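In: All I have is the shape, not the residue letters:
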């Protein structure tokens, strides 16, 4: 893998803000002509610095008014059970992220729902029934201060 120079970092930062930016505009922003910029972009993609491109959707427009963080605990720490839990989590679109964490809980999930009733049903009918889960503690977001804005490129 290549070390990132100042221009590579500037390109990655610009693309995190606008993944649909045309190569011509990207080249102008980082001070390159189009051909070298396109070559660098292909290299950054092929070397795995760019995982993909996607649209950032509006939770408000999609009427997903609740963001919850759920700490999930297991009473038995068995590798096969954890693997089953992780496989099932990957298939649940309502779960935006899942982290295996240290501390008193085993996993931290970020979950979206239309409202509290829907989140309560999800908790009861889905989350608490997953393999290994013995306890779930929820924390509700009252207000989103900062949304995922990309990785730091400094």
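Out: Done, it's in. No experiment lies behind these values; they were computed from the predicted model shown.
In: all contacts plus neighbour counts: C-alpha atoms, from now on.
Out: Fine.
In: Can you tell me the SS state at the residue nearest the centre of the chain?
Out: Centroid-nearest residue in the chain, with C-alpha atoms, centre = their mean: residue 97, separated by 5.6 Å. Secondary structure state of residue 97, per DSSP: H, G, I helix; E, B strand; the rest coil, is strand.
In: got a list of what it touches?
Out: Contact analysis of residue 97 by C-alpha atoms under 8 Å, 6 or more residues apart in numbering lists 109-111.
In: okay, now the one to match up with it:
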């Protein structure tokens, strides 16, 4: 189902779940103007079609001692499909990398790396990020403050 085929009920369900994934189905149904059973059917369909990819707890990184955020520009030495796949597969194995985006521009990938402090970040950069397949160079930008960090 393409996005243009989502109706207003589907869009309302998705918007509410994006804000509160733990909302009871009866409350969700009331908010969107449906009864419980049709709301449940829609939720299951939205999950099956991949609109809802899962539910998880949002943790406070600062309370968990993970205050340091750096964005790393990565330039690869090779951008063949095999090199891109190898790089991507290796990135998935590094828990400190929260996000990895392929970029069209002056560099190839932008990584969001979260660690406890700059010393730990330097270790992760030197021992793990720089050792990823086909990494030619990196450039780090340290986040001083997060103004908005929502995601979907």
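Out: It's in. In this text, all values refer to a predicted model and were calculated from it rather than measured experimentally.
In: The residue nearest to the centre of structure 1 matches what in structure 2?
Out: Using TM-score structural alignment, the partner of residue 97 of structure 1 in structure 2 is residue 99.
In: ok, that match to residue 28 of structure 2 distance?
Out: 30 Å (C-alpha to C-alpha, to the nearest Å).
In: And residue 55 of structure 2, by the same measure?
Out: For residue 55 of structure 2, the distance to residue 28 of structure 2 equals 15 Å [C-alpha to C-alpha].
In: So if I had to pick from those two, which one is more boxed in?
Out: Between residue 55 of structure 2 and residue 28, counted using other C-alpha atoms under 10 Å, residue 28 has the larger neighbour count: 22 against 11.
In: Pretty sure residue 71 of structure 1 sits in a helix.
Out: No: assessed with three-state DSSP, residue 71 of structure 1 is strand; it does not lie in a helix.
In: which position in structure 2 aligns with residue 40 of structure 1?
Out: Aligned by TM-score structural alignment, residue 40 of structure 1 pairs with residue 42 of structure 2.
In: Narrow the contacts of residue 97 of structure 1 to those in strands?
Out: Within the contacts of residue 97 of structure 1, residues falling in strands by DSSP state E are 109-111.
In: Most neighbours out of these, which is it?
Out: The residue in those with the most neighbours, by other C-alpha under 10 Å, is residue 111 (22 neighbours).
In: my guess is it meets residue 95, correct?
Out: Yes: with contacts counted by C-alpha atoms under 8 Å, residue 111 of structure 1 reaches residue 95, the gap being 4.5 Å.
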